[in-house]
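Asks: got a sequence here, can you build the structure:
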Amino acid sequence: MAESSKKKVVRVEAPKGASSTRAGGGSAAARGAGGRGPDEPVWTPTPEAKGKATRLRWIAAAAWAVAIGIEIFAIFWILKQVPVNMWLLIGAIVVTGVLSVVGSLLWKQANRLDPASRSDSTRFFVQNQLGAIIAIIAFLPLIILIFTNKNMDGKQKALAGGVGIVVLLVAAIFGTSFTSPSQEQYAAETNIVEKLTGVDEVFWVKGGSVFHVCETVPDVNKESADGQIYRGTVAAAHAGGKDRLTLRWQSEAVKYCGYTEEQVDAVESELSGDVAVLENNDAPADAPADAPTEGTESPTE
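Replies: Alright, predicted model coming up:
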């Protein structure tokens, strides 16, 4: 096995709000899609995680409701004034944008704790892209009414409309989920890790975008933001902001973690469906969240 890391390894306890259970019993392999009932979820959070996700969603919904309320105030009061108070209008646009972004960040964190299933494509899309949808609702009508307002001259429309478009784009970007978490992904990653290592435990660093099957891989031993390696469950890694298990888990397991090619091949053979879920997930090829933290990975490795 590779030499142990010289960096401090910090245990992330299965946090109340980040630990998980999967439907069905038996072995890790049996708890994949084939070992559950037709009406059971692929992966379910603990009650604590579910409760935390629900609270975050309520706070996000409140932030979005206030943002839309400010939009309505701007449409039915500020734009009706003669002359239009430009500072008040721009202030309303900026505050609406801030609330929209805050709501989206909270909603994304809730989705990490309690992801949707891909089996319901409509719900999966809406749950993961709701922040972007809300941003469009909160800004598009206001922007249209700014450009068609008869109480503003051309320069005022250009200024207010331009600010509105920029804030809309920023809010929409923050609201868009580019790596949408799913129950299928969480179940597949947990099954693979447990089958290979015998325990639901992975390793990651602050600032990185992926997690790994052992603490001795080079990517987690490079210089990082706080000089620490974190270890915990797959669910804890996702709750900590990691997008997924590295696509290079097979080569890392053999080169750095002390597992044999035969062991890795056995996991791939027994959990071929889970491996396919991981490889076909809509996440991009492994790439560092910041250059000093993790090396670039090739999707073919």
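Asks: use CA for all of it now, contacts and neighbours both
Replies: Will do.
Asks: can you name the next helix or strand after the host helix or strand of Val66?
Replies: According to DSSP states H and E, Val66 maps onto helix 47-76. Downstream of helix 47-76, the first helix or strand assigned by DSSP H and E is helix 86-113.
Asks: list the buried residues for the helix or strand that that following helix is followed by?
Replies: Next helix or strand after helix 86-113 toward the C-terminus (DSSP H and E): helix 121-147. Residues of helix 121-147 classed as buried: 124, 127-132, 134-139, 142-143, 146-147 (neighbour count, 16 or more other CA atoms under 10 Å).
Asks: here is the second sequence; please produce its structure so I can put it next to the first one:
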Amino acid sequence: MEETKTPKTEKKPSAAALKAALAQLEEQESGKKKNTVIFRILAFVCWALAAVAMYLPYIGLNLPFGAVRVLFLDPNNWLPVIIDVIVAGILCVVGARLWIYANHIHPTKSHNKVVQFIWNQLGVIMAGIILAPLAIILIARRKDLPQKTKTIVAAVLALVFVGASAGSADYHPVTQDQVNDVVQQLTEEAEGYGFTDGDGVRWTKYGNCYHIFSDCQSIRNSNPDNCTDGSIEEAVESNRARLCTFCIKRYEEAKANGEVPGKIELTEKIGDLIEDLTETGDDGNGNE
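Replies: Model (predicted):
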């Protein structure tokens, strides 16, 4: 078999972009879109609960939470206040991680840098909105509070704010453009192995899967007019999202004997790259 060269990539994609691409390809193959809306709703529920823990208004009920409420009902009783602040900080981080999880499956499609930043770092923004006002209240009402209470609450608030902000940040944000680039880049790599006579894979007019071997036993006698050559992405778009079982078996046998250069499904290629990045500690941006 004539050896072919695989196109070289200019830049290794980040693990986050690879995972998002893998998730979206799996959606295409299964025909079922992952419901990330529920994670976004849960994120806002966590942020709402964090706001309640901080600023539950006094409505005549003897509720043991609401940092600001407790602070001014009993200025000397600072322990419940710091507990509420810590709980609020934890809820902020949980909400942010849910939001980031959803983003890494269905990232923003906006090309606007400001919108991308707000969307990707919404967790940090919400942590600031929820926690920072207490600092303003402490300054504005400093004459109404004992010095010990002010010192302890301010110190805890500062630590929680820093921790919540750090825990809420998305250090490897993803956009849909990056995901599209990954899919295109890896598709081109897969096509470069040249197992078929066309761009990468082959499928037939009446088949329900695609083939990486143009002489696969299930299509070798097919009418050429009923065969289509193209990329894996094009095969998926044509509702051929599954790799032929015969091709899989043949590939595994050939690979075990060292007879093929290693062409694999795009989803498997992405999975291997993610594993490589994880093992090396590389985030895909040259950082370790």
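Asks: can you tell me, leaving aside adjacent residues, what's nearest to the residue lying farthest from the centre of the first structure?
Replies: Within the first structure, Val82 marks the point farthest from the mean C-alpha position, 44.6 Å out by CA atoms, centre = their mean. In space, and not counting its chain neighbours, Val82 of the first structure is closest to Asn151: 6.0 Å by CA to CA, 6 or more residues apart in numbering.
Asks: that neighbour: what's it in contact with?
Replies: Neighbouring residues of Asn151 of the first structure by CA atoms under 8 Å, 6 or more residues apart in numbering: Leu79, Lys80, Gln81, Val82, Pro83, Val84.
Asks: so which of those comes closest to Ser182 of the first structure?
Replies: Using CA to CA, Leu79 is the member of those that lies nearest Ser182 of the first structure, at 42.2 Å.
Asks: now for the closest one: which residues touch it?
Replies: The neighbourhood of Leu79 of the first structure, defined by CA under 8 Å, 6+ apart, consists of Leu89, Ile146, Asn149, Asn151.
Asks: any idea what the first one aligns with in the second structure?
Replies: With TM-score structural alignment as the criterion, the equivalent of Leu89 of the first structure in the second structure is Val81.
Asks: ok, Leu138 of the second structure touching Ile152?
Replies: No - using CA atoms under 8 Å as the test, Leu138 of the second structure is too far from Ile152 to be in contact (11.3 Å).
Asks: on that earlier part again, how about the contacts of Asn151 of the first structure in TSV, adding distance to Glu189 of the first structure?
Replies: Shown next, in TSV, are the contacts of Asn151 of the first structure (distance: CA to CA, whole Å):
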residue	distance to Glu189 of the first structure
Leu79	52
Lys80	55
Gln81	57
Val82	59
Pro83	59
Val84	55
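Asks: circling back: now the second structure: which of the contacts of Leu79 of the first structure match?
Replies: Using both residues aligned by TM-score structural alignment, their matches' CA atoms under 8 Å, the second structure keeps these contacts from the contacts of Leu79 of the first structure: Leu89.
Asks: now do the buried residues in stretch 33-53 of the second structure.
Replies: Of the residues in stretch 33-53 of the second structure, those buried (16+ other CA under 10 Å) are 36, 39-40, 42-44, 46-53.
Asks: make a markdown table out of those residues and add distance to Gly66 of the second structure.
Replies: Shown next, in a markdown table, are those (distance: CA to CA, whole Å):
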| residue | distance to Gly66 of the second structure |
| --- | --- |
| Thr36 | 30 |
| Phe39 | 25 |
| Arg40 | 24 |
| Leu42 | 21 |
| Ala43 | 20 |
| Phe44 | 18 |
| Cys46 | 15 |
| Trp47 | 14 |
| Ala48 | 12 |
| Leu49 | 10 |
| Ala50 | 9 |
| Ala51 | 9 |
| Val52 | 6 |
| Ala53 | 5 |
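Asks: what residues sit buried inside the helix or strand where Ala16 of the second structure lies?
Replies: Using DSSP H and E, Ala16 of the second structure maps to helix 15-30. Going by neighbour count (16+ other CA under 10 Å), the buried part of helix 15-30 of the second structure is 15-26, 28-29.
Asks: Phe246 of the second structure: which of the residues you listed is nearest?
Replies: Of all the buried residues of helix 15-30 of the second structure, Glu29 has the smallest distance to Phe246 of the second structure: 18.3 Å, by CA to CA.
Asks: surely the closest one touches Glu237?
Replies: No - in this structure Glu29 of the second structure lies outside contact range of Glu237 using CA under 8 Å: 9.3 Å.
Asks: sec struct for the residue nearest to Val82 of the first structure, please.
Replies: coil (DSSP: H, G, I helix; E, B strand; the rest coil).
Asks: can you give me the helices for the stretch 151-300 of the first structure?
Replies: Using DSSP state H, counting those that start in this stretch, the helices of the stretch 151-300 of the first structure run over 154-175, 183-197, 218-221, 234-239, 249-255, 261-270, 272-280.
Asks: can I get these in a markdown table with distance to Ser117 of the first structure and mean neighbour count?
Replies: Output for those, formatted as a markdown table (distance: least, CA to CA, whole Å; neighbours: other CA atoms under 10 Å):
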| stretch | distance to Ser117 of the first structure | mean neighbour count |
| --- | --- | --- |
| helix 154-175 | 19 | 18 |
| helix 183-197 | 5 | 24 |
| helix 218-221 | 30 | 21 |
| helix 234-239 | 15 | 26 |
| helix 249-255 | 24 | 19 |
| helix 261-270 | 23 | 15 |
| helix 272-280 | 12 | 17 |
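Asks: so which of the ones you listed comes closest to Thr296 of the first structure?
Replies: Of all the helices of the stretch 151-300 of the first structure, helix 218-221 sits nearest to Thr296 of the first structure, with 9.0 Å by CA to CA.
Asks: in the second structure, point out the residues matching the closest one.
Replies: Aligned by TM-score structural alignment, helix 218-221 of the first structure falls on no residue of the second structure.
Asks: give me the distance between the residue farthest from the centre of the first structure and Asp153 of the first structure.
Replies: 11 Å (CA to CA, to the nearest Å).
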